[in-house]
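**Student:** no sequence on hand, only this structure:
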């Protein structure tokens, strides 16, 4: 089976959880042994892992004819696209796009990530999808999140192949219900015209059914998973914090969806009971200044650290150095970071309003707004060695069984159903 997949970010260039999930799904599909994935990305850098997917650089796909020789292409973009593929794609330009801002290859540049002109980039990406869909051979289309739904729809209209969309989050999650009408319309158009909708949790599935008015028969829950720890990460020992200051960590985007203010308020309650604890608030976002001010306002700034955005090994080093990991999200479609924390042997507290709460047992779950329960859980883990040891050991054992290979098997089953091959 051949899959044409549209993604937006991919390791090692990680801007959020979408890259992690996209890589894991590619890995899980590859593990099935009979699935070939072609992954389209707006701006790959050439250092992406091609083990699990053939990567098409959308910023190198020609949409206007340019008479360039093979040597020029190799010198220009040889590390991210082979001349042979460039020439194949050039044969399927379907309109005159010279009026657009194309470069010397007849392709469109992308900033990568989430620039200010994001909606323009989404539209341009969908235009380029038409050339790709006319050129490549595939059985089914898989589009990740609203950023790529227009591209998936264009590919479907060009090829007649069925479209699966993967809902990693909705605007109801990101905005606490105050949806952006433009984003909502893109999301709903993708859902209305998809043949299969995959949601990262039952929580998200119900949002899709009830808020986007989708037929439940085409909406399925596909929980995320976690990669095995790399050997060099697994080899890092956990520091022994017994009889020393404890470290409680929040790691994520500092936005209202993630509930950072509840973490600070619960921390304040813990610090009224003990001063033998420090709080790490790792990440960036539009609420970082507000959180720094709130910590100062509560007179606990001397107990708080704001190390900023972390990526790669930094994340795991931070988690292994922590005694407790907390994810107090107000609305979390899934949330991979608690799985990563538990994988590191770090006892974890999550909000009941998170999708991963549906599959995790060996952690503590509280309502995001219940700062009293959250503070009690933080304090208990730090001061009860038996509880710490149990959550550390059993949490790791549980998460080690949640693999992308199992996710890939379920997605393959959904592909087969959508194609009518079973």
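**Tutor:** Perfect, I can see it now. Everything numeric in this text was worked out from a predicted model, so none of it was measured.

**Student:** CA atoms for contacts and neighbours, from now on please.
**Tutor:** Fine.

**Student:** which residue ranges form the strands in this structure?
**Tutor:** According to DSSP state E, the chain carries its strands in the segments 2-6, 36-41, 54-57, 140-144, 163-167, 196-199, 219-221, 246-251, 277-282, 304-308, 324-327, 348-351, 364-366.

**Student:** hold the first one in mind and look at this next one:
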């Protein structure tokens, strides 16, 4: 079985859990003998690990062939006009091929070099929607150039690419819902994002959700048939802590850590308020907020207002070994997410022998037994849990030992087998529909 997989980021160039999950899943799938993966990203940097699959960067693909498929593509997405002409006042080695009116509200040109390649940042910037649709254009050519049996598109950023590939190759499409805009926005859904998500789900032959929490949102909010929505939980890559860099804490106090995007979805304000409550009861604790996001400045200001800045540390965004170094410094990890489709970071913390406190509003709470679970809004319960773990070593040791054993059994190889079953179902269900 050959899988054409579309993602948005891949280690070491990641900004969150999506890239980590894609990497773990591809490594798990690579252990299946009859399966080959072509993993596509908007921008390849050349230093990605390709030992388990072939990686293709859309930025390195010529798009001449896309013109033969543009008519079908534009009826599915937006009004797009294809031209092949030089535009005055530009370098003659460069030309603009695509113009979009409906998507941007005014004429917009996509820059293509003399080899027919589009430029991608591969980031989540102001031109994200533009890059999503450029990615879909290139996906048509990639689908034409690479043999495959099934298409797998990760998250809403890649759904248009998955749809474009399906239209070209006629192969079944599996989409992987790592999050929805209902999670990211707290219910204040962006209409454009919702439209992209809905079209991806409608076009999909099978849908993978990372938790039952997410599965229910897909069914109820996006009107999807429950029969085609399957839950496959995420996992973690095995690690040997002894191989990680050893770090010394440098302080005598216990360290309580929040690690993630500092945005509404992750509930950072509840962590700050809980820290204040804990510090009323003991001074032998420090709090760390590791990450970046639109609420960072507000959290710094709130810690100052509460008078706990001397016990509160902001590290900025961490990745790779820095994450595990932070866990090795930590005595408790807290994930107070308001709406978390899954949440890999608690698993990484448990691998590092760190007790975890997670919100009941997280997908990972569905599979963990040896974790404290609280409602994200229940600051008193969160503070009580933190205080209990930092104050009573016997309690902390139980969570460390039992949690480590539990998480060591959550392997990407098992998740990959479940995803492989979804591929098989998609192919089997798709083939009869072709005959009809």
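**Tutor:** Happy to help now that I have it. What you see is a predicted model, and the numbers here were worked out from it, not measured in a lab.

**Student:** quick TM-score on the pair, please.
**Tutor:** With the length set by TM-score structural alignment, normalised by the length of structure 1, the two chains reach a TM-score of 0.91; 396 aligned residues with a Cα RMSD of 1.9 Å.

**Student:** ok so, going back, so which of the strands of structure 1 gets nearest residue 73 of structure 1?
**Tutor:** Closest to residue 73 of structure 1 of those is strand 54-57 (Cα to Cα; 13.3 Å).

**Student:** tell me what the closest one is packed against?
**Tutor:** Strand 54-57 of structure 1 sits against strand 36-41, with contacts defined as 3 or more Cα pairs under 8 Å, 6 or more residues apart in numbering; DSSP states H and E.

**Student:** the strand it packs on vs structure 2, average distance?
**Tutor:** By mean Cα distance after the TM-score superposition for structure 1, the fitted strand 36-41 of structure 1 averages 0.4 Å away from its aligned residues in structure 2.

**Student:** contact partners of that strand?
**Tutor:** With contact meaning Cα atoms under 8 Å, 6 or more residues apart in numbering, strand 36-41 of structure 1 is reached by 1-10, 26, 29-30, 52-58.

**Student:** from the chain's centre, how far out is it? Work that out for me.
**Tutor:** Its chain's C-alpha centre and that of strand 36-41 of structure 1 lie 17 Å apart, by Cα atoms, centre = their mean, to the nearest Å.

**Student:** so where is it in structure 2?
**Tutor:** Aligned by TM-score structural alignment, strand 36-41 of structure 1 corresponds to residues 36-41 of structure 2.

**Student:** what is the equivalent residue in structure 2 for residue 328 of structure 1?
**Tutor:** Matched by TM-score structural alignment, residue 328 of structure 1 corresponds to residue 336 in structure 2.

**Student:** for that match, what are its contacts?
**Tutor:** Residue 336 of structure 2 is in contact with 266-268, 270-271, 357-359, 375-376, counting by Cα under 8 Å, 6+ apart.

**Student:** now do it against residue 360 of structure 2, distance only.
**Tutor:** Distance from residue 336 of structure 2 to residue 360 of structure 2, counting by Cα to Cα, to the nearest Å: 9 Å.

**Student:** likewise for residue 178 of structure 2?
**Tutor:** Taken as Cα to Cα, the span from residue 178 of structure 2 to residue 360 of structure 2 is 18 Å.

**Student:** hmm, residue 344 and residue 235 of structure 2 touching each other?
**Tutor:** Yes - in this structure, residue 235 of structure 2 is within contact of residue 344 by Cα atoms under 8 Å, at 7.1 Å.

**Student:** give me the most central residue, structure 1.
**Tutor:** Per Cα atoms, centre = their mean, the C-alpha nearest to the average position across structure 1 is that of residue 18, at 1.9 Å.

**Student:** show me what contacts the nearest residue to it once chain neighbours are set aside?
**Tutor:** Distances taken as Cα to Cα, 6 or more residues apart in numbering put residue 9 closest to residue 18 of structure 1, at 6.7 Å, once the chain neighbours are dropped. By Cα under 8 Å, 6+ apart, the contact set of residue 9 of structure 1 is 15, 18-19, 22, 41-42, 112-113.

**Student:** 7 Å instead?
**Tutor:** Residue 9 of structure 1 is in contact with 18-19, 41, 113, counting by Cα atoms under 7 Å, 6 or more residues apart in numbering.

**Student:** residue 146 of structure 2 corresponds to which position in structure 1?
**Tutor:** Counting by TM-score structural alignment, residue 146 of structure 2 lines up with residue 136 in structure 1.

**Student:** look up how far residue 50 of structure 1 lies from its match.
**Tutor:** 18 Å.

**Student:** for the two, indicate the residue with more neighbours.
**Tutor:** Shown here are residue 136 of structure 1 and residue 50; by other Cα atoms under 10 Å, residue 136 has more neighbours (15 against 12).

**Student:** just tell me what residue 309 of structure 2 corresponds to in structure 1.
**Tutor:** Using TM-score structural alignment as the criterion, residue 309 of structure 2 maps onto residue 301 of structure 1.

**Student:** in the stretch 201-350 of structure 2, which spans are helices?
**Tutor:** Assigned by DSSP state H, counting those that start in this stretch, the stretch 201-350 of structure 2 shows helices spanning 212-222, 268-281, 296-305, 321-329, 345-351.

**Student:** average offset between the last one and structure 1?
**Tutor:** Between helix 345-351 of structure 2 and the corresponding residues of structure 1, superposition yields a mean separation of 0.2 Å, by mean Cα distance after the TM-score superposition for structure 1.

**Student:** compare the contacts of residue 9 of structure 1 and tell me which has the most neighbours.
**Tutor:** Within the contacts of residue 9 of structure 1, residue 41 tops the neighbour count with 22 neighbours, counted by other Cα under 10 Å.

**Student:** what's around the alignment partner in structure 2 of residue 376 of structure 1, how many residues?
**Tutor:** The alignment partner of residue 376 of structure 1 in structure 2, by TM-score structural alignment, is residue 384. When neighbours are defined as other Cα under 10 Å, residue 384 of structure 2 has 14 of them.

**Student:** which position in structure 2 aligns with residue 102 of structure 1?
**Tutor:** In structure 2, residue 102 of structure 1 lands on residue 112 (TM-score structural alignment).

**Student:** quick one: contacts for that match?
**Tutor:** Counted by Cα under 7 Å, 6+ apart, residue 112 of structure 2 has contacts 94-97, 118-119.

**Student:** one more time with 10 Å, if that's ok
**Tutor:** 59, 62-63, 93-98, 118-119 (Cα atoms under 10 Å, 6 or more residues apart in numbering).

**Student:** one step back: give me the buried entries from the contacts of strand 36-41 of structure 1.
**Tutor:** 3-10, 26, 29-30, 52-58 (16 or more other Cα atoms under 10 Å).

**Student:** before we move on, the earlier item: could the contacts of residue 112 of structure 2 go into a markdown table alongside distance to residue 368 of structure 2?
**Tutor:** Listed next are the contacts of residue 112 of structure 2 as a markdown table, based on distance: Cα to Cα, whole Å:
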| residue | distance to residue 368 of structure 2 |
| --- | --- |
| 59 | 40 |
| 62 | 46 |
| 63 | 46 |
| 93 | 57 |
| 94 | 54 |
| 95 | 54 |
| 96 | 52 |
| 97 | 51 |
| 98 | 48 |
| 118 | 44 |
| 119 | 42 |
